[in-house]
Structures are given as structure tokens and as C-alpha cells.
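S.K.: sequence unknown, structure follows:
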């Protein structure tokens, strides 16, 4: 019979005390626990199998496995692969050696194989397996005893304390401590016995009488046993990372000291409170001794959950944890991004409005922005934790969103909001800068490149100026540097380039001018003494003038200082010499005094000079301090009124002051008055006048006054002004007797003088004709033809060579640029009687009375009056209408208290009368005399002769033939008050005008278209008439008739 031996392999762990023993019966691996550095390894080799037979022979038994034991050093956290020798399997042939067992460096060999018997010979027993400590027992050979066959027994395995026992014949080796017994050999036909584990050899098989094929016994398996002491693991604390309910994981950090929590990989057993569960495991890695982490899972309930660590194991070592073993996990719900609001439309270069986040779950980790095409989002620095955000400067449309994270949960993006950015208008382009001038003291800046119809803002000044179109001009700019921005209604540009508006240039005189010759657009400062060139060559024109302290300035005679604005004297001296001018064109307020000097010529003790003040204040006595106290007078409209010399002169009012008491009564001498005060300027209101009264008016300015402008502004005054010349010597006793004929006259037609003086007066008198330029310091008479208040303005002022006629003006000076043709006639005798008249053909005058052009004779000369006659008025000045015709006749009259020879002569003429024939018709002598050829002398008795003379411009006499006049083939006849007009041959009459001597049109007939015209019952008294005829060929012819 055959018997099979069953070899059992097993693995066991045995804990004794604090020592651990592991027994391995199969190949495997051993994980070295963290902190485990040594162990004791025991290895048993496997038993060899016994020989088998298929013939009638006996076989030998297998040998027992060896035993090795050693304590070795191992590396924690490594894996040791080990081999457990397999017991050899018996066959019907020779046996197989047992396998070796190996653990790291410790190894034990298996027992040898028993052989089969051959050729009737018995098989041989297997050799003993060897070990470093003990060897196994040997197998027995097969035997023949008393004719009987017996197979050999197997050797026993090596033990822990001794070698294995050898087989004894058919009996296997008896087991020793810690080892397996060898299998018995077969004594009857059958298989050998199996060896025991660990390491017992298999017995030999036996075949008798040809019965069966019998195998040898199986060798017992080898074995490995390791023994070691596990470390004790412990912790000092545990913490948990927050978890997100969506994934339910939390990193648990375990801490301990390095000795009790060495580097290695552990299995942690823990309990979870919510959701509740026990016995969960996780792998914990300790990379640095003393600190390990593992992941707790299943934390899906929002709130908090406790993780309680119960066991920590590494490899086969394990420690129970019961203290400081709880970590609390905060579990957050999923992140929600929420909604961002606040996107608006803004202009490029501005920031957004405040963008606000709402409806989020979690904390803002950052804000992001995106620009077109809005595919990429860029983080915005330093925005963590902000639930509102204001952008920086934006130049393009931008989207914004917040990134939100709740605890450890994945981030969530909010909705985005859009800030629409509109482009800015282009900055205004600076164009022409119009610089300030004195007349216009502000600048203008022209701007272009503007959006159509926007609004400009200026800096500095913050002036807002709407405009239309794409250009604009900003006016009224004081000196400064300006920039401009423009708004198109929604956005405002960046600032323009600088526009520099400079100030008025300051030109300072020390020893020379700092900025060249002064101009009207410069403010001048006298910082050093200065004297102008004089004689009209030293004129200065400036915007304003300042005289510094201690500086002396002298404006010489005939020079003009022209200022647009004020004169300011800060403690210096500025003197205007006789006939110089201070001319100002605006109503600026002057500061500080000037000295204005005015010289009156040929003054005698008893002469009165007509003064007015160009400065304020000015006392009468300071004009002529050496005049007797009772020789200062004003005029009240009807009479002279004595005036207190210590009173200040009224601006715009005239005064008369007698010559200094130290002057001669017969020999004239110049007298210079000094006016010291603030120079008058701007609008001046003088006396209020009553109709019919005569008023003494004074030039209020330190410059000449234009008489025609003065008269034009004061229409309630008669047009003729009267100027005292003090030409005639005073008659002493009884009292002082003054000649009222010493008044020169002026109106818009021109002026007439009073010189030469009568016989007996002192030579050198004032023989000038008033020019219409009233000198500074001069007063004059004017008659009121209605009520009003006399007014002066700067528009009446004039500078240059116009301020020297305190009766020293050049006779050729003209008061007006209007068309004018003038002739002055003098009537004189050898004893010095003198009277002058003026006839002027001037634009604006008519042949009727015009108070601006016709001046009635003052008739103040006791000896002689000479005048022209019109409309029963006696005129010293008569204005007549234009156009001038050489057929005009002017009636002349005179009054004389002296019988004798007188002479009529041309004084001078202007315009068209300067170089043409001038005739005087003497109706008494029946003579027409050419005054251009020679003066006309005649005898007269005393009396008034209003119609003796006619001023005429041709020498034709009024020869009357049948009361018909013939001229240029034009025939005009008068008969029985019927005027008959016959045109020249081959012409027709077109238009006829008839004028009286005054130039008034009294008849007009148009569209005649005939060569003859008869006029019946013309409404005109007996008089001379002028007939003007226009033919159908536009030829103009004139006739004079007596009607």
C-alpha cells in the first residue's frame, strides 16, 4: 500500500510580553516597521524526499533540513523578501533534495534526496541538510535482512538546540526540539513515510513481488521564524485641516516626539463623529520624525466633526492611542461666486465706480479683469478679502469678476460686470495766441481740433465756455499759463499744451530804456532822472507810467507823454514844461502830483490872464502868488465875481487873474504859472448853465482840447467860443478900462484873431487866430442857448504840437478834416484899429444860421466892427454851404467911430480860396477890386454901413439889358414877375432849381423836356436869385437874376 505524507506550511504571529515572533511557512515578504532596526531570524531547510521504486528493490530515506539562527540589523520602512524551503515531493524514482530557507542574511539548506535501489541493490539515504547553527539528520540506506527488503528511514530536521537525529534503519530520525521527525521507510510494498515540518526527510518507498510503483516519502517543508521587539508609538496632538463637504476630505496632522513617531509609513485607525463611524483606516506618512499626516474621508456634513485616532500601526507593530488623539474638522459648504454689480459707462482715463459683490458663499480670494476678446482673466493684486472694488485708470472696456472660496472648497467665480469705456476727445490744439495790449489788456487763445459743439474748461480760472463748431476763441485772459480741456458731452479730454499769455512788457528807464523805445503796449517806469528831447521830437507813448521815489522827470516843450492808463508818482517829480502835454485815453485814476507849467506871453501888471487848472487840487493864489488878493475873478453867467484866492479852482471852470504886482504897466513880460497836483483825467462835469448866459469855461486837462469835439458834445452851447488876448493896453483912470474887442473867436467854420492892436499899444501882442485847439490851462467864453451841464471827456483831448496856443499855435493848423474853403479879411487903419472876419464854405454849414458855424460879432471893439451880413445878422464868422460856386455873393458891413481911411485886405485863405481870384465890390464907389492883386483902401465917415461891400469871386458886373441875362447860350428874362428860361440851341431843359441868396431852394421843376420854361408868380420878394439849369445832355449852367 502506498502512504502519502502531508506536509503542512503555515505562518503565525506570536506576541509574547513586548516581543513579537513571526513564523513563515511560505515564501513572502516582511515589512520592517518604523523604528525597528534589528531582529532574530531562524531558518529551517526543507527535508529531502525518500527514494521510490518501480521494481522489487528498496530505497534510501531523505535527509533532514538544516537550522540557522542569527540576530541581524535591518532598515526600518523597508521590505525583506524571504524564501521558505519547500519539502521535496516523493516520486517512484530517486528522491529530490529539500529547498533551502533564507531570510535576509540568514539561510538553512534542505536535506538531501534518498535514491532508488537498482539491479537488486538497495537505495542510498539522503545527506543531512546543513545550517549555520545545526544540521539535519541523515537518511538511512535501503537494506536486505534475512532475505527481506526494507527501505531506509529519513533523517530528522535540525532543531533549535541540537542537530537532527539520523534515521535508524527503517525508522525515521526522532524529532528534536524545534524540528520535525524524519519519515519511516516502507517495510512492505508501499510508499515511504512523509517527513514532519519543519525539515523532516521523507522515508524510502518499497516494491515487493512486483507489486505497485511506490513513491518515496515527501520531505517536510522548511520554516522561518523571526523575533523582534516592536517600538511603542505615541502622539502628543492632532490637528485637522478644514474640509469641504463636496469632497469630504481633511488632512489630519499628527505630532509627537521623534522617538515615538519615527519616520515611516503607518496605518492609522480612527473614528469619525459626523457622519458617525468607527474603525476607519488611513495611511499616514511620517517624513520628518515627530510629524505625520493622513487624510480623513467622508466629511460631507457641513459643520464640524471630530476625528479620534485609536491605533497607529507600522508593519506588524501597532500601538493603541488614547490621549491627545482628537482633531476637530470644520466642514464648509461649496463655494458660491455671487453677483458683481456696479458696471457703468465711463470715460477713458477714469476709474470705475465702486463694484460690489453680493450673494457669495465664502471669502473673496481675488478680483480679476478681462479685456476684449474677454477670453483671458488676469488677477488683480492685493484684492483678497474685498467685497467691493474700484478699478485703477481704465482706457478700454473692461469686465470684472470676483473669485470666491469657502474654506478649502474649490473656488467659484462670480458673475462679471462690464465697465464700458468711451474714448476721450482729443486735447484742444493751441493756435494763435493774441497777446495783451494796453488797449486790450487781456489775451486771446484760438483753439482747434475740438469735438463739434462741446464745452471748454480753462485752468486756471475754471471758466466754462460752450462753443459751436470745431474751433473756439477764449478771450479776456490775463497774464498766465493756461491749459484747456474739452468735453463732448460725455467725456473730457486730457489737458492741452500750455498756452502762455505774457503780461504787458515793463520798460524801465535808468540811464537808458531797458526794452528799447517805449511803445503803447509797454508800462514804463522812470527809475532814473529823465529829460525828453523837446521841440516835439521827444514824444513818449506808453500804456502806463510810474515815477519812482526821488526821480526827476521833465517833459520838454512841445513833447507829449501819451498814456492809455494811469500815471503814478511814487515820490518823484514829473514836470510838464510849457506847451508839453500829458494825454490819456482811458478814464484811469492817476496817483501822485505832477507839475504843469503854462506860460502866458506879454503880460503887464494890469492884464488879466484867463486860466483853468489841469490838476487837482490847485489854489488860485498858487497860480499867481504875487497878484493882489482882490484881483482873482470868476464869472457867474452875467457878471464878474471876485473870488477868494485861497480857494481851490473848480475843475472845468475858468478864472481870470491879473498880472503879478511886480510887473510893468506898460512893458509886457512872459509869466509862467506852475500847477501842482494830480493830473485831471477822464470824464469831468463842470458848470450847469442857463439859457442866454455867458460862461467862462476852462480846459480841465494837461493837454489841448479839441474845440469841435467839445462843441459836438455840449450842444446846448452856441457854436462860437471867445478867447481873451489882452492885446490892448489898459487905460488907467478913472479905474482900469479893458477893451472888450480883445476877444478872438472860433467856431466850426474857423477862428478870427484880434491883432494887430490899435495904435499906442505895446508891440508883440498876440496876433494869432484861434485854431480850435484849446491849450491846457486856458479858459474861454461860451454862450448857452439852452440849459445843461458842461461835460468834458478824454475824446476831446489831443496831444502833439497842439498844446501851444496859449495863443502861440501855427496859423496853418486846422481844427477839422472836413472839406472847407476859408478866407479871412482884415479891416484896419494906420492908427491900429483892427477887426477881422471869416467866411468859410464848409461841410455841415448852410446859408441859414447854424450856431456851430456862424458866430455873431461880439461888437466889443469901441472903434471898429467888421462883419458879414446874412439874415439880418452880423457875423464875425459865417459858414456857408457847399458846393462852392464862384457866383456866390457875401454882403459885408462895418461900424466905425473913426472917420478916415481904412483898408480891407486878405489876411489868409485856405482850401479852394487860397489860389483863386477874390473881389471886393464897393457899391458906393461902384468899384469891383481884386483883393489878390492889392489891398483896398477907402474913406469912410463914422457910422454903421451894413451893405456897402460885397465879397465876390468874379469881376462881372450886373449889367442889366432889358432885364435879361445871357450865359453860355442860356437865356433868362424877367418881365412882370414872369421868369422865362430858354435853353441853348439844339438842347432841351431837363431840371430847373431856383435858390435865394441864403442858398435856400425855393423852386424846383423836373422832367421838363422842352427848350423853354415860364415860371409865373414865384413866391419871392424883390431879391437876387440864382437859377441852376440842367439840360437833357446833363450840362449844368447857372444864372443870377434880380427878381
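M.R.: Thanks, I have the structure now. This is a predicted model, so every value here is computed, not measured.
S.K.: switch to C-alpha atoms for all contacts and neighbour counts from now on
M.R.: Will do.
S.K.: For residue 691, which non-adjacent residue is spatially closest?
M.R.: For residue 691, ignoring the flanking residues on the chain, the nearest one in space by CA to CA, 6 or more residues apart in numbering is residue 786 at 4.2 Å.
S.K.: in what helix or strand does that neighbour lie?
M.R.: Counting by DSSP states H and E, no helix or strand carries residue 786.
S.K.: ok, it - how many residues close by?
M.R.: Per other CA atoms under 10 Å, the neighbour tally for residue 786 reads 14.
S.K.: structure B:
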């Protein structure tokens, strides 16, 4: 402003010394623009000031359609008038045309009086100004090079009425350029890839401007996870895309702003089965994107060859979708692990065969039905099995249609007994088991040559998945009937660990599988420490299966079992699920050959009529001599014979002890309901006992020490419970046969099958005399010299007898009620 004033003073000084050829004139004129939103710029028209000269000026490059690029604001005129001349108005004119083609009319823009002061010719110098027109010069103009032509005038009462500032009639001209607006264009190219086969190209077309970069995102609106791609060409090569991804190009034309192209969606379709070669899941050419990996969503459409997961296959995928008409089969010995959902369309067929597994990782909902097959053990007429369904919606009668309708049972925990359930109107409950009898058409068991029938249990429904909570009760003894709810095996250790707050401290998992035989106990049992069989014949002995690392042991698909609880519910979850393939309802995974931390022995007690009971003693550095949750297992004594050890008043079928010590002594109790001859034997062993450690059974009645690793021990007993007769020891420091001491417990007398038996525990019997209640001799025998005497010719009837036995010249008397 100071510069303008200085120039004005110089101008006026010069003017005052001249002759006044004109009485009025414009000595400084400006045109004012706003450019790109910045502060107003004053351009000189007919003056030499510090401002930019307008004439010959390039105003800039703008974008077509720009609303704020080049704004005409107005102008400012400085006008002198001498005495006797008045100034009435002033204007600034402009027109715009394509450079080199002058045309069009001028736009007139009036200015208003701002201020004035006296000058040297008796008049005034005045400033007229207006800078708020805000006219968009670019409005309606297309791209090209333009000229804006300007001049000014003022209306006065002298000098012919009008004075001009018009550059000697040539006017003042400046130029500017308009670029076409940026157009992002559209992307063409690959629109979908099959998972695993994703290399291709995208091409940008229809754009106006240059590519600045490309961008990708996994969100369709680019609101997150935007990746900038350093590529300024109109082509983009893409590869290794694992999920549906969105692409766009960023385009800029000259000074125009950046614009995005249309968004191109590159869909990663599930890896789809084609069956081009055969039915082999692991053949790459059978898939549109190669053999699926764990991150692939898999689709099974209807094609000629349908996929089969074979024995030994361990397949991992993200999800499975079986289309209508299509089939997927997991053969026995195969495993399919799915991270998320299994979907089977109506008309689709997904079958998990016997000893195969469908494992799921995440707790998601499935859709549609699968068929899960689980074979029973060999069954005979009147045999029962505890079944648990791996699917939802399986009707009981449909599952076993040949079973009599009154031979389906659930378990009433409040009465601790089985109750009949109507099979036609009831489905399996998730996580619970039912007791179901074999069809009456099966053959009855006669002997070991009788062939049993394997029932192919077929479950159809939506596969169970995720967390399953089963309500439980502590009524009566707190035993609850539950079952594996999944179409896969579950880990025994994981089940115990997940239910530490609910399962009783001494509870095992108890399994039913036996022939219909009153002489055998009903339940097998398993803990973290050992598995104990329920019967030597007709049940599961477990002799060759439950060895090795117990952390691998599992409960198979379809298996029901009992557990004793102290809380309101137990839980099953996906973390328990395993891919173990075997026929037994409860068996271990791949066994470890060297399990140095665990040493176990399994003892059997058997009777002459097939009675059987088993127990286990386990040495482990993770357990103690007290009760250990999940490791110790309370014995269920529901048969005519029992064998167990006792800790803190609890009778244990599995006793877990601390690290093995050769000086350890384990008292063993037995109970029989019938007098007679019984045998204790070592069924199998592992750990240090495979490395030469001896195992002895000590008979505290006879004083004998029996090496049960090499021989079984047969003894005679009357009916009853005996808690201190036997001990398991590991060194041979007991009495020999020559050191036996005769007492009344050494000699056992019992009657069975019309035979009177006298057993003196290896001491020689010399004479036997039998008296009736009246003191009459009813039987007498001399010079016997044997330790077991059987009397078959005694006329027996219901009465009390007194038996006099002479052993080593001493007499022992025994009463017996026939």
C-alpha cells in the first residue's frame, strides 16, 4: 500500500506540471481474482506497481468443473478529475475465450466509490472498488487454453463523457489452462479365483489422468486395512491372495484432484472339488485350486467322481460345504478337521464311517445332516450297550429298529436305576447316553465258538459341535450317565481337567460292555492312571490296548459312560476332540514305547464259574499315596467278586501311588459271594516291571510269597470280605513253605456243587473226620497226605457239620452249614 501511495504521489507530481489535455482519467486500475481458495490477488492493468502485471500473465492450470479455481472478485480503479468535471461511475469488463479465437461479449462489472482526496488541478483523486462479485470464471468451460481479456472505463461530465484504461485499445490479456477433470476409470480383469490358484491381472481403462498408485483392502468400502501398492501403470499383476480382496486405482490428471477408480472385487471362492481324475482327496488335479490346506474353505459340488478321505488321511480345512446331490465320505481310519462350520445342503450326503473322525475347532453352528457310523463290539442276544449320539435329532427307535421297544433305557440319577424310555417319541439327548439291548434276532451266547453280531450304529442329524454342558445331580451316590457328544474321539485327561470342579475326587469313567452274565461285573473303568477291564470273557479286557502314555487315551464316538459328580453340570468342549481311529469304545492313541515315568500292574481275580474282576496299581511321579483327582478310581462292585485296594476309606479299582519304591507294600482286599477256589494273576504290566522288577503276592494266611509275573495263585476261601489276607510286595523276604505256621485260618472248608472241599494251604492233611450235630461220625478218612481233600461220597443234606482235620499231628475244627 505504501508503494501504491508513493507511485500515486509521483504520478500526481508529474501530472501537475503538465498541461491538462484531459480533465479526467484512470491512472491505476486493478483486476482482482481469488485463485484456488487463496487470498485475493490484485493484478495491475495500467500501472507499474509491486503487484503482478495482468497483461501477459499465466493465471494457472485448473481443473474442469473446479468451483474454486479461478474466481473473479472484482476490481479497483484510481481516477483523477480536475475542477469542473464530475465522475459518476466506473466499470471493469472481461470476456473469456479459447486462446487464438477472440469471441464473445464482455461482462460489465460496476465498482463503487470508496474514497477521495484533493489534487493539484482543483479536483479530486478518487478510489472506486468492489471485490465481492465471486464469479466462477471456469463455470461452463471445458478443457483447453483460454484467454481472459480485460479493460476499464469511467463515466465523467467532461472529455466526451467516458475515459478508458484499455492498453491503447488492445486491452489487457492473461491466459490460463483448464485440464479435463480426473476420471478414475474402471478396472477389468479376473473377478474370482479358486482358493490356491490365484495369479492374474487387472487393467484400468476409461481413466482421465495418470495412475498415482493402486490400493487394496479386505473391506469393501476401504474403511480399514488399506494397502498402498507402488504401481503407476494401468495394469496390476496379482497373486497369493488368500481371501476376497477389493482393488482400486488412484488417478490424478494434472492439477486436478485425485480420484478413485471403480472398486474391483476379486472374490476368492472356496476350493471347489472337480473330481477331474478320481475320488482321491489328495490328488491336486481333483481340485480347482490344488489340494486344500487348513485355511481353505472347501466346496463339494455334484460331479462324476465324489471325494473320499481315505484311511490314514488327516485333512485340515477351514470349512466344508457339501452341495445338494454331492457326497463326501470319511473312510475308517481317516480324519477330517474343520476350523469352522460344516454345511450340508438338502440332498447332500456327508458320511463319517466307523473309526473315522470329524473334528471341529471353533464353537460355531453347523447346518444340515451328516451320517456318523459306529460299530458296536460283537453282541449276543440280551447284550446291552451304552450309546451316545454324535448328532442332534437322532430318534432312538430309528437308531436300533430291531430292539424291542421296552428295552431302551435312560438312567434316573435320583433313584440310581435304569428306567424304560419310549423310543419312538424320544431322541438322543446331547451329551447323555441310553442303554439299548441288542435285537432279539441275535444268537444267544453258548461258548467262545458262538459268533457275535457287530451292530452298525448309524446316527443321522446335525453334527454336535462346540461347548456342551450336561446337567448332573448329586442325588444318592451322584452317578450320572453321560456320553461323548461328538463325531470324534475325546481325550480322557482333557475331560478330567475340564471338570475338576464337578467330578468327584475318586471317580473314574465307568463303561458298560459285557455279555448278559451275572457272574461278571458290569463296568470297566478308566482314569488318567489306568484302564481296568470289566470281564475276561464277553467284555473288554484292555490287556493290549491301555499301555503307554495315558495322556493319549480317548473315549470313542458313540460311547456312553458313568461319572460320579459333586456339582450341577459337566462340560464337553472342542479342545477334548482327537483324531484317534480304533474299534473299541475306549482305547488309546498311538502308544509310546518308553514311558519311564509310569509303572503299572494289572491284577485279576477269577473264579471257577467265570467270575472276573480286575484292578490296577500305578506308580507315577505326578501322584501321591493319598487320593489324587483323575488318577485314582473308585471300584464299582456290582458282581459276585471284587478286588481292590483301600485309601482313606475308599475302595479303589485304580490306585495311583507315588514314584515306584521297591519297599512299597500295597494291601489288597477281595470279596466273594460264594465259597470256593479262586485265582489271582498278573494280567499285564509296564514301566519298571518291563525292566525286570519282580512282583509278588503275599498271602498273610499261609505265609506264601508268589511270583505272579511267572505264575498265578489259586486259593480257597469262604464267602465274605477279606481286607488283610493279601499284599502286593516287590521283594522276596517272606516265609517259605517250610516255615508255615498252622492256625485256624490256614485251613478252609467249603461246600460247592455237592462237594465238600478242605484246603490246608499246602500243609499236609493226615486225617479227616466229619460229625453231625448229634456227635455221630458221618465220614472218616485216614492216611491222606495231601493239602486239598475233596469229599464226594458224603450223603449231604441241610444241616450243621463239624469237621475235624488233622494236620501235622495237630487238630483243627471247622463248622460248616450245608
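M.R.: Yep, it's here. Being a predicted model, the structure only gives us computed values, none of them experimental.
S.K.: The residue nearest to residue 691 of structure 1 contacts residue 688, correct?
M.R.: No: between residue 786 of structure 1 and residue 688 there is no contact under CA atoms under 8 Å: 10.5 Å.
S.K.: Please enumerate the helices of structure 2.
M.R.: Taking DSSP state H as the criterion, structure 2 carries its helices at 2-17, 396-399, 492-498.
S.K.: Export the ones you listed as a markdown table, with columns for distance to residue 201 of structure 2 and mean neighbour count.
M.R.: Supplementary listing: those in a markdown table, determined by distance: least, CA to CA, whole Å; neighbours: other CA atoms under 10 Å:
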| stretch | distance to residue 201 of structure 2 | mean neighbour count |
| --- | --- | --- |
| helix 2-17 | 62 | 13 |
| helix 396-399 | 54 | 20 |
| helix 492-498 | 49 | 19 |
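S.K.: Reformat the ones you listed as TSV; add distance to residue 23 of structure 2.
M.R.: As requested, those are arranged in TSV below (distance: least, CA to CA, whole Å):
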stretch	distance to residue 23 of structure 2
helix 2-17	11
helix 396-399	119
helix 492-498	108
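S.K.: quick one: the residue nearest to residue 691 of structure 1 from residue 730 of structure 1, how far?
M.R.: 34 Å (CA to CA, to the nearest Å).
S.K.: what do you get for residue 513 of structure 1?
M.R.: In this view, residue 513 of structure 1 and residue 730 of structure 1 are 51 Å apart by CA to CA.
S.K.: Please apply the same query to residue 848 of structure 1.
M.R.: In this view, residue 848 of structure 1 and residue 730 of structure 1 are 38 Å apart by CA to CA.
S.K.: Kindly report the same for residue 312 of structure 1.
M.R.: Summarising the geometry, the distance separating residue 312 of structure 1 from residue 730 of structure 1, computed by CA to CA, is 150 Å.
S.K.: higher neighbour count, the two?
M.R.: Between residue 312 of structure 1 and residue 730, residue 312 has the larger neighbour count (other CA under 10 Å), namely 25 against 19.
S.K.: so the more buried one sits right up against residue 265, yeah?
M.R.: No: here residue 312 of structure 1 lies out of contact with residue 265, judged by CA under 8 Å, at a distance of 10.0 Å.
S.K.: quick one: which of the helices of structure 2 is nearest residue 711 of structure 2?
M.R.: Evaluated over the helices of structure 2, closeness to residue 711 of structure 2 peaks at helix 492-498, with 33.0 Å, by CA to CA.
S.K.: That closest one aligns to what range in structure 1?
M.R.: Taking TM-score structural alignment as the measure, structure 1 aligns residues 707-713 with helix 492-498 of structure 2.
S.K.: Now tell me what touches that stretch from outside.
M.R.: Contacts of stretch 707-713 of structure 1 from elsewhere in the structure, counted by CA atoms under 8 Å, 6 or more residues apart in numbering, are 717, 719, 747-748, 772-774, 791-792, 795-796, 815-816, 852.
S.K.: 6 Å instead, please
M.R.: Contacts of stretch 707-713 of structure 1 from elsewhere in the structure, counted by CA atoms under 6 Å, 6 or more residues apart in numbering, are 772-773, 796.
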